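In: I'd like to go over a predicted model; first the sequence, then the structure.
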Amino acid sequence: MSTLAVAKKDFLDVRRAKIVWFVSSLYVLIAVLMFYFGQNNADDPEFYYALTGLTGNGAMILTLVALVTAYLAIAGERESGSIKYMLSIPNSRRDVVLGKFLTRSAVVVGSILVGFGIGAVLGVLWYPSIDVEMFLGALALTILFTLTYVSVAVGISAATASRSRAMGGTIGFFFVTTVLALFRMVSFALDWILNDIFSLELSRNALTFIEAVMSPLMAFFGAMDLVFPSQASRTAPDSPWYLEGEVMIVILLAWLVVPLVLGIWRFERADLG
């Protein structure tokens, strides 16, 4: 077997998971609600408000879709012992990790395409005009962002030997990089630790950059400036270069690659008993 063979077999398993279908359905519901309320009681509804709503608000749901879909990809099979059968076929451990990543990515991207597809149909039906370039840019950025969470979840799953540890690591990652970051608690903590305790006197811009490096969600919000008009910009015009959208894309790419590489490295050295 190979990476693609592992992915094909795994896809047959993951598509039967009811929790995956449930959280994916929530994202589709978000798409419908954003485009409905964007035009409801509006004489001249603007497409980009609905699209920014789907892109920004939908990101929270997509983190759950990605993590729920991928966190047991390998840890679940290690705990049950079925991973030994998969490796005896034979497959390399790298094939297993990459195959699982491809499968879980396909499921998540499928949810995104359905959500954006419904949004496109509703946009044509309910809005005076749609911006195709903006729409495709938002779709591409959303896919990249969501795949970073798939990579993290697969990486955690590859590095842990049980369901409980995979779940704990995934919940911890979600809580710190998503929940706390969204409520600016990460920013406050960085300011307190780096400036108040260590007296580094870092600027607000520097702290914002560190927060983006620590949280794919914050990097995603920073990269949204590349897609949406200036009136929706989240970055001040005089911000330094390291807060530009292109830098945020590089950070997201790092989040896509590094957890997967570390997961492969850890899994290749794991004692499977």
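Out: Perfect, I can see it now. Numbering: from 1, shown residues only.

In: contacts, neighbours, all on C-alpha from now
Out: Noted.

In: so how many other residues sit close to residue 82?
Out: 12 (other Cα atoms under 10 Å).

In: Distance of residue 235 relative to residue 190?
Out: Distance of residue 235 to residue 190, computed by Cα to Cα, to the nearest Å: 19 Å.

In: Below is structure B, check it against A:
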Amino acid sequence: MSQSTRSVSPDVGQTATTSRVVTIARTEIKRTVRSRSLQVLMVLMLTATVLIFRTAGTGSGFSDQEVVGLLGLPFQLIVPIAAILTGAFSISGDRESGTLRLLLGLPSSRTEVVLGKFLGVGTVITVGIASTIAVAALVSHITIGSDQTAILLGIAGPTILLGWGFLGFAIGVSAVAPTQKRATAITTGGYLTLLFLWEVVVAGAHYAVTQRLPEPPLPGWVSALELGNPIIAYARAAEAFGVSTVAPLRVTFGLIRGSDTSSAAQAGAVLPTQPPDFVAIVVLGLWIAVPVAIGTLRFRRADI
């Protein structure tokens, strides 16, 4: 009898864990859907999508790939902000309000709380992106008169990975930060660094190693370090999915000469060794998994 009980109990425990994670995820879905900031961002993303295809339908001369590539710009701006705003508040907000202690006493383990909130917010973000892609397919058929579904599906996958990547970062920070303000400050600062200062980070790393700024021919590790930015990885992942017209949304200061492979080729420079496109998908996967894993480990040891 005791042997039978021991053999069954792991499955029972796993079922109970899954049930608690799903319950937390459902609760988080309801709360996230009611977020006014997320609703506003969703409207902005849909509006940008309609405007892009309406402009393309007025005879602007854009190819189908270029029109879909333009969608990558609002996606790179709005999707990360949506993931940060919803993810950063998820755990630190409950900790600050005292709701977290009640949740942990149901009983739910801290790991289950992190996973449940991560899956709940991620589901809402995925549905939002899928809805935008569906609207884009409909609007493209109306304004351009051609079916863009295949190309739009090519950008949907990387956009979902981008959203989950920034969500992983935000959830990891939220699990560690004791207050909403600190979680928001860290995640917003991280996003702004990736958007405005990543070239400075890469050039600084190169200068620390070689005592000079990067110039052609660039070493392969510089390209690899650049690809560590999820925004840059997003554009490369889109290429892996068959959409080659997505440009990374970033600010450059000309510190890394020759990082633009097209201009470098025109200048006759020796091109750096570029990692394969599928590496960008791996990078986005790491942004999803690593911050959540680190945040969960820290959260399990935190004094609440």
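Out: Happy to help now that I have it. In this text, all values refer to a predicted model and were calculated from it rather than measured experimentally.

In: Fetch the TM-score of the aligned pair.
Out: Taking TM-score structural alignment, normalised by the length of structure 1 as the basis, the two superposed chains have a TM-score of 0.88; 267 aligned residues with a Cα RMSD of 2.6 Å.

In: Residue 99 of structure 1 -> structure 2?
Out: Residue pairing (TM-score structural alignment): residue 99 of structure 1 is matched to residue 116 of structure 2.

In: Now for that match, how many residues are close by?
Out: 24.

In: mind checking how far it is from residue 293 of structure 2?
Out: With distances taken as Cα to Cα, residue 116 of structure 2 is found 13 Å from residue 293 of structure 2.

In: Hmm, residue 186 of structure 2 is touching residue 174, no?
Out: No: Residue 186 of structure 2 lies out of contact with residue 174 (Cα atoms under 8 Å); the separation is 9.2 Å.

In: More neighbours: those two, which one.
Out: In this view residue 186 of structure 2 and residue 174 are compared by other Cα under 10 Å, and residue 174 has more residues nearby, 32 against 18.

In: which ones are touching that one?
Out: Contacts for residue 174 of structure 2 (Cα atoms under 8 Å, 6 or more residues apart in numbering) come out as 87, 88, 89, 90, 91, 92, 180, 183, 295.

In: and what of residue 67 of structure 1?
Out: 149, 150, 153, 170.

In: residue in structure 2 matching it?
Out: By TM-score structural alignment, residue 67 of structure 1 lines up with residue 84.

In: and its match, how far is that from residue 44 of structure 2?
Out: According to Cα to Cα, residue 84 of structure 2 stands 16 Å off from residue 44 of structure 2.

In: what do you get for residue 63 of structure 2?
Out: 24 Å.

In: The aligned partner of residue 254 of structure 1 in structure 2: neighbour count?
Out: Using TM-score structural alignment, the equivalent of residue 254 of structure 1 in structure 2 is residue 286. Using other Cα under 10 Å, residue 286 of structure 2 has 17 neighbouring residues.

In: re earlier: off-centre distance for the one helix or strand the match of residue 99 of structure 1 maps to?
Out: Residue 116 of structure 2 belongs to helix 110-143 when assigned by DSSP states H and E. Centre-to-centre, helix 110-143 of structure 2 and its host chain are 12 Å apart (Cα atoms, centre = their mean, to the nearest Å).

In: Would you mark the buried spots in the helix or strand following it?
Out: For helix 110-143 of structure 2, the succeeding helix or strand toward the C-terminus, using DSSP H and E, is helix 149-176. For helix 149-176 of structure 2, burial by neighbour count (16 or more other Cα atoms under 10 Å) applies to 151-176.

In: Name the next helix or strand following helix 149-176 of structure 2 along the chain.
Out: The helix or strand immediately downstream of helix 149-176 of structure 2 is helix 180-192, counting by DSSP H and E.

In: Tell me what angle that next one forms with helix 149-176.
Out: Angle, helix 180-192 of structure 2 to helix 149-176, by axes from the mean of the first three to the mean of the last three Cα atoms, to 10 degrees: 140 degrees.

In: which residues of structure 1 does helix 180-192 of structure 2 align to?
Out: By TM-score structural alignment, helix 180-192 of structure 2 lines up with residues 163-175 in structure 1.

In: neighbours around residue 85 of structure 2, how many?
Out: Residues near residue 85 of structure 2, counting by other Cα under 10 Å: 20.

In: Could you do residue 260 of structure 2 as well?
Out: Going by other Cα under 10 Å, the residues that sit close to residue 260 of structure 2 add up to 11.

In: if we can go back for a sec, quick check: the gap between the match of residue 67 of structure 1 and residue 118 of structure 2.
Out: Taking Cα to Cα, one finds residue 84 of structure 2 at 12 Å from residue 118 of structure 2.

In: what is in contact with the two at once?
Out: Common neighbours of residue 84 of structure 2 and residue 118 (criterion: Cα under 8 Å, 6+ apart): residue 167.
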